[in-house]
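Q: Please work out how this folds:
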Amino acid sequence: ATAQELEAMRETAKAEKRPWRYAGRWRDRDPSEAPAGVPFVVRIKAPQDGETIVDDAVQGRVVFQNKDLDDFILLRSDGAPTYMLAVVVDDHDMGVTQIIRGDDHLTNAARQTHIYEAMGWTLPNFAHIPLIHGPDGAKLSKRHGALGVDAYRAMGYLPAALRNYLVRLGWSQGDEEFFTTQEMIESFDLAQVHRSPARFDFAKLENMNGHYLRDSNDDELFDLLIATLPYLEDGAAIAEQLDDRKRAQLRAALPGLKARAKTLKELLDGAGFLFAHRPLSLDAKAAQLLSAEARGRLATLVDRLAALPNWTAAATEAVVRDLATALGVKLGDLAQPLRAALTGRATSPGIFDVLEILGRDESLARISDQASIG
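A: Below is the predicted model:
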C-alpha cells in the first residue's frame, strides 16, 4: 500500500471514530499486480474471524477478537524486521519457554501468537504482570522512582533490601514482608502476583532498607559501605581520608550509626563527626545547646575527663553522671552539650561510645574548643 493509501485508511477510520487498522487492500491480490520498483512492506496474513486466546499465568484466560487485530507489519520496506517479528524469532531460537513481562504487552501476545502459529512453533507460556505506578496512581516515571539501579545505589539502598522491596510489589506471601534472596526463590509463585498495578512508595522502601541496615552483620555491612563509597555523595572525599585509624573508628561506630539510619547515605552522614576538622562547625540545633551555662559545665567536665586513667565508654559515662549529680542537673543537660561539642550536631551514636571512638586527645580537644568560647 502506498503512503497515500495508508493515509486514506487513517482518515476513514478517524471519520468513523474507530481505531485505525490496515484495511487489507493488498491482502488477497496477486503479487503480479504490484507496481514495479515501488518499496513494499511484508505483513502477516492474520486470521480475520474467530478468537485468539492467551492463557496467561497472571491475567487468566484472555480472549481477543481477531477482527480487532490487523495484518501487522513483519518486514519494513528496507527489509528490516519489526520488533513483533524479531522478538518471536529471537525467543524461539533461544528456546525461551516462559515470557514474563508488563501487561502493556498483553495485546502483543495475541499478535505474536499468530506468528508462532504461522511458523508452526510451540507457544511459550505467558505471564503479564501489572505495571508499577507512583504513589499518585500515575504510571511510574523518574519523578516517582523509575530510575536505574545505579541511582538507587547512589541513594544508599542495600541490594538485598531493594530486591525484597521490588519482589513484594504486586506479589504477596501471606503477611510476610521480609525475605532473604533464597526465601524469595523458594516462595515466589506467579499465581500470587496481583492483577492490579502496584504503587511504588519511597517511604516503604526506606523503612525496609532501615530494617535491613539494623539486621545486617556489622562486618558485612562495613565491607558494603566501603565498596559503595565511590557512589555516595561525599563518599569519594571520605574514602580519601580512610587511613587505618579512620577505618577502625568507622567500624567501631557502625553499630550506633546503623541504628539511626535508613540508608547508607544517612549512615555516612551520621559518621561525619569522625572526619570533621577542628574547630567543628555546629548545626543550628547544636549551637542552641551550647549556651554560656552549658559551656561552663563543659569546662568543668573537660578537667575531670582529662584525669581519667583509662579512656573507655564506661569510664567516661561514670564521670559525666557524677558531674551531673554534683551540679544538680539532669544527665541530658550535660550530655547534650557534650554531644554538640564532640560532633557538631544534636544527634549521634551513644555519646559515651563517641568519646571512646574519638579517643582521649581528640575528644578533650573538641570539648576544650567549645568550653573556651564565651
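Q: C-alpha from now on. contacts and neighbour counts both.
A: Fine.
Q: so where do the strands sit in the stretch 1-150 of the chain?
A: Listed in chain order, the strands of the stretch 1-150 of the chain (DSSP state E, counting those that start in this stretch) span 42-43, 51-56, 60-65, 73-75, 98-102, 125-129, 132-133.
Q: Can you lay out those as TSV showing mean neighbour count and distance to E206?
A: Conversion of those to TSV gives the following (neighbours: other Cα atoms under 10 Å; distance: least, Cα to Cα, whole Å):
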stretch	mean neighbour count	distance to E206
strand 42-43	16	49
strand 51-56	17	33
strand 60-65	13	34
strand 73-75	19	45
strand 98-102	14	25
strand 125-129	21	24
strand 132-133	20	17
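Q: Make a markdown table from those strands and add distance to D369 to it.
A: Rendered in a markdown table, the data for the strands of the stretch 1-150 of the chain read as follows (distance: least, Cα to Cα, whole Å):
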| stretch | distance to D369 |
| --- | --- |
| strand 42-43 | 81 |
| strand 51-56 | 70 |
| strand 60-65 | 70 |
| strand 73-75 | 76 |
| strand 98-102 | 60 |
| strand 125-129 | 60 |
| strand 132-133 | 52 |
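Q: one more to line up against the first:
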Amino acid sequence: MTVRTRFAPSPTGYLHVGGARTALFSWAFARHFGGTFVLRIEDTDLERSTPEAVQAILDGMNWLGLHHDEGPYYQMKRMERYSEVLADMLAKGTAYHCYSSPEEVEAMRERQRAAGEKPRYDGTWRPEAGKALPAIPADRKPVIRFKNPLDGEVSWLDVVKGQITIGNRELDDLVIARPDGTPTYNFCVAVDDWDMQITHVIRGDDHVNNTPRQINILNALGATLPHYGHLPMILGPDGQKLSKRDGAASVMDYPLQGYLPETMLNYLARLGWSHGDDEIFSMEQMCSWFDLSHLSASAAQFNPEKLAWINNHYIKAADNVRLAGLIKQQMLDDGAQFDNAPALEAVIALLKERTNTTVELGQAAMLFYRQPAADPALMTQHVTEAILPALRQYAELCKTVEWNKAALSAAMKQTLADFSLKMPQLAMPLRLLLTGQLQTPSIDAVIELFGREVVTQRLSVIAG
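A: I've put the predicted structure just below:
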C-alpha cells in the first residue's frame, strides 16, 4: 500500500497553529513512508470562503516548507464529478430526493425534542418497500439525502483515540446536496478521499462526529476506507481553549513576530507527538521517526516560553547572512543608518545568542546603527569629573592601539590599573558615550565592532 495523506482546510480564515500541526503530521507521515501528501481546498462554503483565505493558507504552508506532492485540488472545480456520483447514488437507491421544507424539518425536530428524543430527520421521503410517499409539492426543489443504514453500528479503530463505535440510529439521513444541486461538506469529503485514494486521514477531533457519516457514504460507494486519526485540540497556557493572544493566530503572524519556520515546525511537532525525550530535531529526523503510534490522546498545551526558547536555539544556529536579510528592513523602518557602520552580519554574530526572536535581534542591533542619545541624568551619574581622566586616557589609546578585541581589552585593563578602577566604573560611561545605553554585550566587543573612527569621534566629547 502506498501511503497517501491529505491536508484539507476550508478557506474561511487564516491557517492557525492547529491546522498547521495537522498539516505537519500528515506531511511527515507521508514522508516517513515515501508516500504522497495531497493539498485539498474545501471551498464549498461559498458565503465564507474567500480568495484571500486561500492565499493565506498557501502562504502559511509555503513559509513552513510543507510542500504538497499533489494539488491544490479545489472542491468547487469538482462539481461535475460530484453530480455524477449523486446521480449514481440516486439510481442505486443509496440516496433519495427529499421534498420536506426547512420549516417542516424543524417542526419534526421540535416534536422529537418535546418527546425527549434526539432530533433527527424522520424519513418522511425515505423510500422503503411497500411505503407510500407523499405527493410531491408543486414548485419545491428537493434536497438529496443519503440513505443511512437504520441498524447496526459504525466502528473504526482511531489511530489516536482507539476504538470508536456509534450506532446508526444516532445518525439521520443527512443532506448531501442542496436544492440548487450543490453538494454538502461530508459528501464532498467522502468522494474526494475515495477519488484521491487517501489511505490515512489525520485531522482535528472536531471532525469525530463527521467520521461515521463519511464512513457510511464511503461504504455505500464501495470505497476502501482510510485509516482515521483525530488529534486532540491545543489548549492555551491557562488550560482553556487557545485564544488569539495565546497562539491561535494566523501562522503568518509568527514571521512578523520574529519566529523562524524551523522553530514553528519543531514546536508544533511536540504538541501531541514525542520521540523519547527529544526536544530539538530537524524535519529530516522527524520524518525518519514519525509514525502514528506516539500521538497523544490528551490535549496539548501551547507554551509561549518554550516556543521562544526553541526560537533562540534556531536563531543561534542560523546563518548570519540569512538573519541579516530577515531584520534589515525592520531596522531601516526604525531609522537605521548603515553607512560607515559595522557589517550587520558581524553585529548579529555578537548579539544573536541573547535574543529570542528576530524582532528582538533587530531592535538590539540598532545600537550600532543610530546616534547615541543617552539620558542626561545617566550621563551626570556615570560620566563624572572623577572618571574623566581615565576616559581620556582610554580615548587616546584607542587612536593608536591595534584594532582587535584582545588589544582593546588590554588597553582597558591598563587604564583600570593606572587609575585603580574597577571595570564597571569605566565600562558604564563608555557604554553611554558610545551607545547611549547601559546594557550592551561585552564593551570591548562593542568597541571593536564600532571601529576606530566612530569610537574616537564619539569619545572626543570628553577631550580636555
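Q: Which parts of the stretch 351-464 of structure 2 are strands?
A: Counting by DSSP E, counting those that start in this stretch, the stretch 351-464 of structure 2 has no strands at all.
Q: Now do the helices in it.
A: Assigned by DSSP state H, counting those that start in this stretch, the helices in the stretch 351-464 of structure 2 fall at 358-365, 376-382, 388-398, 405-418, 423-435, 443-450, 452-459.
Q: what's the angle from the longest one to helix 423-435?
A: Between helix 405-418 of structure 2 and helix 423-435, the angle comes out at 130 degrees (axes from the mean of the first three to the mean of the last three Cα atoms, to 10 degrees).
Q: Show where helix 405-418 of structure 2 falls in structure 1, residue numbers please.
A: Per the alignment by TM-score structural alignment, helix 405-418 of structure 2 matches residues 313-326 in structure 1.
Q: after superposition, how close is the matching stretch to structure 2?
A: With mean Cα distance after the TM-score superposition for structure 1, stretch 313-326 of structure 1 departs from structure 2 by a mean of 1.4 Å once superposed.
Q: before we move on, the earlier item: is it possible to export the helices of the stretch 351-464 of structure 2 to CSV including mean neighbour count and distance to I198 of structure 2?
A: Below are those laid out as CSV (neighbours: other Cα under 10 Å; distance: least, Cα to Cα, whole Å):
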stretch, mean neighbour count, distance to I198 of structure 2
helix 358-365, 21, 39
helix 376-382, 14, 67
helix 388-398, 19, 69
helix 405-418, 17, 60
helix 423-435, 20, 59
helix 443-450, 20, 57
helix 452-459, 16, 64
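Q: residues making contact with the match of helix 405-418 of structure 2?
A: Residues outside stretch 313-326 of structure 1 that contact it (Cα atoms under 8 Å, 6 or more residues apart in numbering): 301, 304-305, 308, 330-331, 333-335, 352-353, 355-356.
Q: What of stretch 212-227 of structure 1?
A: Residues contacting stretch 212-227 of structure 1 (Cα under 8 Å, 6+ apart): 158, 160-161, 239, 251, 254-255, 258-259, 261-264.
Q: mind checking what G156 of structure 1 lines up with in structure 2?
A: Using TM-score structural alignment as the criterion, the counterpart of G156 of structure 1 in structure 2 is G258.
Q: just checking, its match touches G362?
A: No - with contacts counted by Cα atoms under 8 Å, G258 of structure 2 stays clear of G362, the gap being 9.3 Å.
Q: Spatially nearest residue to the aligned partner of T456 of structure 2 in structure 1 (excluding sequence neighbours)?
A: Matched by TM-score structural alignment, T456 of structure 2 corresponds to L364 in structure 1. Distance criterion Cα to Cα, 6 or more residues apart in numbering; nearest residue to L364 of structure 1, sequence neighbours excluded, is V302 at 6.3 Å.
Q: and for stretch 108-119 of structure 1, what span of structure 2 is it aligned with?
A: Under the criterion TM-score structural alignment, stretch 108-119 of structure 1 matches residues 210-221.
Q: Which positions in the matching stretch come out as buried?
A: 211-218, 220-221 (16 or more other Cα atoms under 10 Å).
Q: and L205 of structure 1, which of the strands of the stretch 1-150 of structure 1 is closest to it?
A: strand 132-133 (14.0 Å; Cα to Cα).
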